[in-house]
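In: Dropping the sequence and predicted coords here.
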Amino acid sequence: MNFTDLKLSATIVDHLPANLTAATEIQGLAIPEVLAGRDLLALAQTGSGKTYAFGLPLLQTIINDAVESREVKALVLVPTRELALQVAEALKLVSASTEITVLCGGVDKAEQLKELEQGPQLIVATPGRLLDLLRQQQLSLKSVKQLVLDEADRLMEMGFWPDIERILEFVPAKRQTLLFSATLAPELNDKALKLLHNPKKIAAQAVNSVVADINESLYIVNKGDKARALIALIKQHKWSQVLVFINGRDDADKLAKRLVKADINAMALHGDKEHQQRQQTLEAFKACELQVLVTTDLLSRGIHIDALPVVINIDLPSSAPVYVHRIGRTARAGDNGIAISLVCHGEADNLKAIQLLTGRELELEALGGFEVTDQPSSGERKRAPRDKKANRRSQNKRSAKDFAAKRTKFPAK
């Protein structure tokens, strides 16, 4: 389907990137509904073109608004500053006539206040910084007509929902609300229905599914061999770019240093890094100046990296939906991709949760050169349960002996 078939204005279609020749499935489903003014609950895999699915009709509504005013007419809420910057950048490419401002933490508030003085019509924000500005009455959302919650499941997972509910107190009740998510847990579904008025539900894929163009491999390795296995895979395949997911921030730094020692061009990126450092590292990776980027789940959502060939989980995430989002960094917008997970016996429960969520059998393979010597947990106690009363009796006896010993050592004068 062509974008011109979606009743988008020539002003917007003419400014679309040259490589966008046809609308994706989610864009074809969502754009007509948004232009019709309906509330929307949209399920789409990460990398399916969600930003333009809600962004293009938002921009067209703002451009066509007969009232020329420098007031915020559309608000997009996202879970991370990286995603906020990416969404704003994509929308600015399409509409130079719409003033767009990004509001997120980690950035000098004074600079953001200067941008607000320019009268933006569209704001892309993370909940924390936006709520802070609203409480200080440094921003008004009284003219907002369209509200978007992008990566809604991630907003909930990161604990932003209470902030979102407070932000809604500053937004007119009469508005169009669009909720986009890659997964839909029952709790999110219940909360979403409270925000939306008679919404149209659309889905560009089965709920919690994985993109078909991703070639998945899961290798069983010893926990202590994971770093060596990662290095061996990178050197063997000579991939131009590899995005590596790990669960801990400190572990990300340690792994990046180990990769550098192995003569692999690598850096770590996580929430403890300064905003400027994070941006520079991400831009270097996007520009292919960096071969391996080791990151936490900071980059598991929404971040687009052109033609990223490989994603590797050195740790399986404890949250099954996060696995779907992580490997969704590759095979975006119709490209093919590879997703590899290095799994140890201690992650058996995480693997079962992923299999249950996605409804697929994920076979564990042996990795050449890495013999597995770790033994799976039997699930049984190593020691028999103790008699709690006997424990208390023993503790009482020890306490009495200790007291007597102290009295002997320090006689009363």
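Out: Structure received.

In: can we go C-alpha only for contacts and neighbour counts from here?
Out: Will do.

In: element containing the nearest residue to residue 51 once chain neighbours are set aside, please.
Out: Distance criterion Cα to Cα, 6 or more residues apart in numbering; nearest residue to residue 51, sequence neighbours excluded, is residue 87 at 6.4 Å. If you go by DSSP states H and E, residue 87 is part of helix 81-94.

In: how many neighbours does the spatially closest residue to residue 47 that is not a sequence neighbour have?
Out: The shortest distance from residue 47 to any non-neighbouring residue, by Cα to Cα, 6+ apart, is to residue 332 (4.6 Å). By the criterion of other Cα atoms under 10 Å, residue 332 has 24 neighbours.

In: same deal with the one 3 residues further on?
Out: Residues contacting residue 335 under the criterion other Cα under 10 Å number 14.

In: Could you pull up the residues touching it?
Out: 213, 307 (Cα atoms under 8 Å, 6 or more residues apart in numbering).

In: if we go to 10 Å?
Out: With contact taken as Cα atoms under 10 Å, 6 or more residues apart in numbering, residue 335 is in contact with 47, 213, 214, 306, 307, 308, 309.

In: Quick one, which of these are buried?
Out: Taking 16 or more other Cα atoms under 10 Å as the criterion, what is buried in the contacts of residue 335 is 47, 213, 214, 307, 308, 309.

In: closest to residue 253 among these?
Out: residue 308 (21.7 Å; Cα to Cα).

In: out of everything not next to it in sequence, what's closest to the closest one?
Out: In space, residue 308 is closest to residue 330, 5.3 Å off (Cα to Cα, 6+ apart).

In: Does that neighbour touch residue 302 like I think?
Out: No. Counting by Cα atoms under 10 Å, residue 330 stays clear of residue 302, with 11.2 Å between them.

In: Now list whatever residues contact both of these two.
Out: Counting by Cα under 10 Å, 6+ apart, the shared contacts of residue 330 and residue 302 are 46, 47.

In: report the longest helix in the protein, please.
Out: In the chain, taking DSSP state H as the definition, the longest helix is helix 388-409.

In: Please state the offset of that helix from the chain centre?
Out: Relative to the centre of its chain, helix 388-409 is centred 54 Å away, using Cα atoms, centre = their mean, to the nearest Å.

In: again, but for stretch 1-17
Out: In terms of Cα atoms, centre = their mean, the centre of stretch 1-17 is found 28 Å from the chain centre.

In: buried residues in that stretch?
Out: Residues of stretch 1-17 classed as buried: 3, 6, 8, 12, 13, 16 (neighbour count, 16+ other Cα under 10 Å).

In: cool, stretch 314-332 as well?
Out: If you call a residue buried by 16+ other Cα under 10 Å, then stretch 314-332 has these buried ones: 314-317, 320-332.

In: Ok, stretch 152-166 next?
Out: For stretch 152-166, burial by neighbour count (16+ other Cα under 10 Å) applies to 152, 153, 154, 155, 156, 160, 161, 163, 164.

In: now stretch 335-350
Out: Buried residues in stretch 335-350, counted by 16+ other Cα under 10 Å: 336, 337, 338, 339, 340, 341, 342, 343, 344, 345, 347, 350.

In: Which members of those residues are the farthest-apart pair?
Out: 336 and 345 (29.3 Å).

In: want to compare, so here's the second one:
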Amino acid sequence: MLFTTLPLSPQLVTALPTTFSNPTEIQTLAIPAIINQRDVLAIAQTGSGKTLAYGLPLLQQAVEKPSPISALVLVPTRELAMQVDESLGLIANNLHVTSVCLCGGVDKEQQKAVLATGPQILVATPGRLLDLLSENTFDASNISTLVLDEADRMLDMGFWNDVQRIIEMLPIQRQTLMFSATFPDVLANKAKALLDSPEFIQVQNTDIQVNAITEKLYLVNKGSKTKALIDQIKKYNWQQVLVFISSKDNADALCKKLNKAGLCVAALHGNKNQAEREATLKQFKEHEVNVLIATDLLARGIDVENLPVVINIDLPSSAEVYVHRIGRTARAGKSGIAMSLVCHGETEYLEAIRKATQRALPLNELDGFPVTDKPSTGESKRAPRDKKANRRTNQKKSIKQFQGKAKR
């Protein structure tokens, strides 16, 4: 199928970059429903093309019915906001449509000045948008279409109260589009309250995406993970590697160790200000930095074209986060490698991931890194006499009782 077969104007199709040839499944299903002014509830994995699934109809509406601030796209993170705005901007510039990205870490006065020019499309994170709305910075009465992108992530990150406060400030009569990678029961209840007889679209592209990803899982000692990571990067001479880690502090520590080993590495996490985050991601995309260490805050916000390798130096406790992490590679029909370094203490996480993904995900040994750690039995390692000594200590009331016997 070609974009010309969808209910898109010739002007919009002509404005598409030449690299856009065939619409993805989510685009084929969602675009007609959105053009027909239906509310939409779409479940699709990251990398499936959902940004343009709602973005192209928004751009067409902006061309056919020019009106300042007529569409709002809410996303959970700054990185995703900038990514969506950039994707829309590639086409919007050819149509003389303007969009603006509103997120934290950027001067608010500068954003107010841009809003005063009357852009047609807003792409925003909940916190910053709520600040601007609370200050009556712009008129939201013309917003006719609301998009909730990565709705499940906004729920997970605790943004839903802000989302609801924003919705209360929008016109009741509007089109609402909800896009999500997963659809837990709590989100289903939110959708019922927000959407009016929506078109339900679920793209079963998970297997297609996973088949393009070669998943490799290795059992290693917890203390050997850093050396194993360095060994693998140097062994295969990967020029671009995204490493996921769960802790901000551990990200910086790992960054120092890898740099010391002669790798060109940078860390990206929530403690970095917006300018630092943008600069670091730009360096990674332009291969000035070969290894990027990131926390889960950015698992959905990082979109690097043709990223060949993703490595989990530790497994996430959530199976959904695992899927989003490895989904940074093998995007848009490309192939990629997802490697995970697993220790005995993470086997419960692995079982949860296996159950959720319905994949075997076998653990293999890594050459040169024999496993000497033993699985935990769940029993206390403290000797019985230590427990008795602890009870005797708790029974002492006087400081003299803690003093040893005098030597004679």
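Out: Nice, thanks for sending it over. In this text, all values refer to a predicted model and were calculated from it rather than measured experimentally.

In: Got a TM-score for the two of them?
Out: TM-score of the superposed chains, computed with TM-score structural alignment, normalised by the length of structure 2, equals 0.93; 400 aligned residues with a Cα RMSD of 2.2 Å.

In: returning to what we had before: and the helix holding residue 87 of structure 1, what other elements does it pack with?
Out: On a contact count with 3 or more Cα pairs under 10 Å, 6 or more residues apart in numbering; DSSP states H and E, helix 81-94 of structure 1 meets helix 10-13, helix 50-64, strand 74-77, strand 100-103, strand 122-125, helix 275-286.

In: distance between the third one and the chain's centre?
Out: For strand 74-77 of structure 1, the distance from its own C-alpha centre to the chain's C-alpha centre is 17 Å (Cα atoms, centre = their mean).

In: just the strands in the stretch 201-350 of structure 1 please.
Out: In the stretch 201-350 of structure 1, the strands defined using DSSP state E, counting those that start in this stretch lie at 214-220, 242-245, 266-269, 292-295, 310-313, 337-343.

In: mean per-residue distance, the second one to structure 2?
Out: Pointing back at strand 242-245 of structure 1 there. Compared with structure 2 after fitting, strand 242-245 of structure 1 has a mean deviation of 0.3 Å; criterion: mean Cα distance after the TM-score superposition for structure 1.

In: do the fifth one as well
Out: Taken over the aligned residues, the distance from strand 310-313 of structure 1 to structure 2 averages 0.3 Å (mean Cα distance after the TM-score superposition for structure 1).

In: go on, the last one?
Out: Following superposition, strand 337-343 of structure 1 is found to deviate from structure 2 by 0.4 Å on average (mean Cα distance after the TM-score superposition for structure 1).

In: do the fourth one as well
Out: For strand 292-295 of structure 1, the mean distance from the matching residues in structure 2 following superposition reads 0.5 Å, by mean Cα distance after the TM-score superposition for structure 1.

In: how far does that strand sit from the chain's center?
Out: 15 Å.

In: got it, and the second one?
Out: The gap between the average C-alpha position of strand 242-245 of structure 1 and the chain average comes to 14 Å, counting by Cα atoms, centre = their mean.

In: The fifth one too?
Out: For strand 310-313 of structure 1, the gap between its own C-alpha mean and the chain's C-alpha mean amounts to 15 Å (Cα atoms, centre = their mean).

In: mind listing what the residue nearest to residue 357 of structure 2 when sequence neighbours are not counted touches?
Out: Using Cα to Cα, 6+ apart and skipping the chain neighbours, the partner closest in space to residue 357 of structure 2 is residue 319 (7.7 Å). By Cα under 10 Å, 6+ apart, residue 319 of structure 2 lies in contact with 325, 349, 350, 351, 352, 353, 354, 355, 356, 357.

In: pretty sure the first one contacts residue 299?
Out: Yes. The pair residue 325 of structure 2 and residue 299 qualifies as a contact (Cα under 10 Å) at a distance of 5.4 Å.

In: quick one: common contacting residues for these two?
Out: The overlap between the contact sets of residue 325 of structure 2 and residue 299 (Cα under 10 Å, 6+ apart) consists of residue 244.

In: Check the gap between the aligned residue in structure 2 for residue 218 of structure 1 and residue 371 of structure 2 for me.
Out: With TM-score structural alignment as the criterion, the equivalent of residue 218 of structure 1 in structure 2 is residue 217. For residue 217 of structure 2, the distance to residue 371 of structure 2 equals 14 Å [Cα to Cα, to the nearest Å].

In: more crowded one of these two?
Out: Under the criterion of other Cα under 10 Å, the comparison of residue 217 of structure 2 against residue 371 puts residue 217 first, with 20 against 15.

In: Once you drop chain neighbours, what's closest to the more buried one?
Out: In space, residue 217 of structure 2 is closest to residue 340, 4.8 Å off (Cα to Cα, 6+ apart).

In: if I read this right, residue 340 of structure 2 contacts residue 315, doesn't it?
Out: Yes. Using Cα under 10 Å, residue 340 of structure 2 is in contact with residue 315, at 7.0 Å.

In: tell me, what's touching the two both at once?
Out: 244, 322.

In: thinking again about what came up before, show me the contacts of residue 319 of structure 2 that map onto strands.
Out: Nothing among the contacts of residue 319 of structure 2 maps onto strands, per DSSP state E.

In: Just the buried ones from those residues?
Out: For the contacts of residue 319 of structure 2, a burial check counting by 16+ other Cα under 10 Å picks out 325, 349, 350, 353, 357.

In: quick one, helices of the stretch 101-250 of structure 2?
Out: Remark: helices assigned in the stretch 101-250 of structure 2 by DSSP state H, counting those that start in this stretch are 108-115, 126-134, 151-156, 160-168, 185-194, 206-211, 225-236, 248-260.

In: The last one vs structure 1, average offset?
Out: Same thing as helix 248-260 of structure 2. So helix 248-260 of structure 2 averages 1.0 Å relative to structure 1 (mean Cα distance after the TM-score superposition for structure 1).

In: same thing with the first one?
Out: Taken against structure 1, helix 108-115 of structure 2 registers an average deviation of 0.6 Å after superposition, with mean Cα distance after the TM-score superposition for structure 1.

In: picking up where we left off before, for residue 281 of structure 1, find the nearest of the strands of the stretch 201-350 of structure 1.
Out: Closest approach to residue 281 of structure 1 among the strands of the stretch 201-350 of structure 1 (Cα to Cα): strand 266-269, 7.1 Å.

In: which residues sit in contact with residue 229 of structure 2?
Out: Residues counted as contacts of residue 229 of structure 2 (Cα under 10 Å, 6+ apart) are 235, 243, 258, 311, 312, 313, 339, 340, 341.

In: any idea how far residue 363 of structure 2 is from the residue most central in space within structure 2?
Out: Nearest residue to the geometric centre of structure 2 (Cα atoms, centre = their mean): residue 300, 1.6 Å. Applying Cα to Cα, the value for residue 300 of structure 2 to residue 363 of structure 2 is 26 Å.
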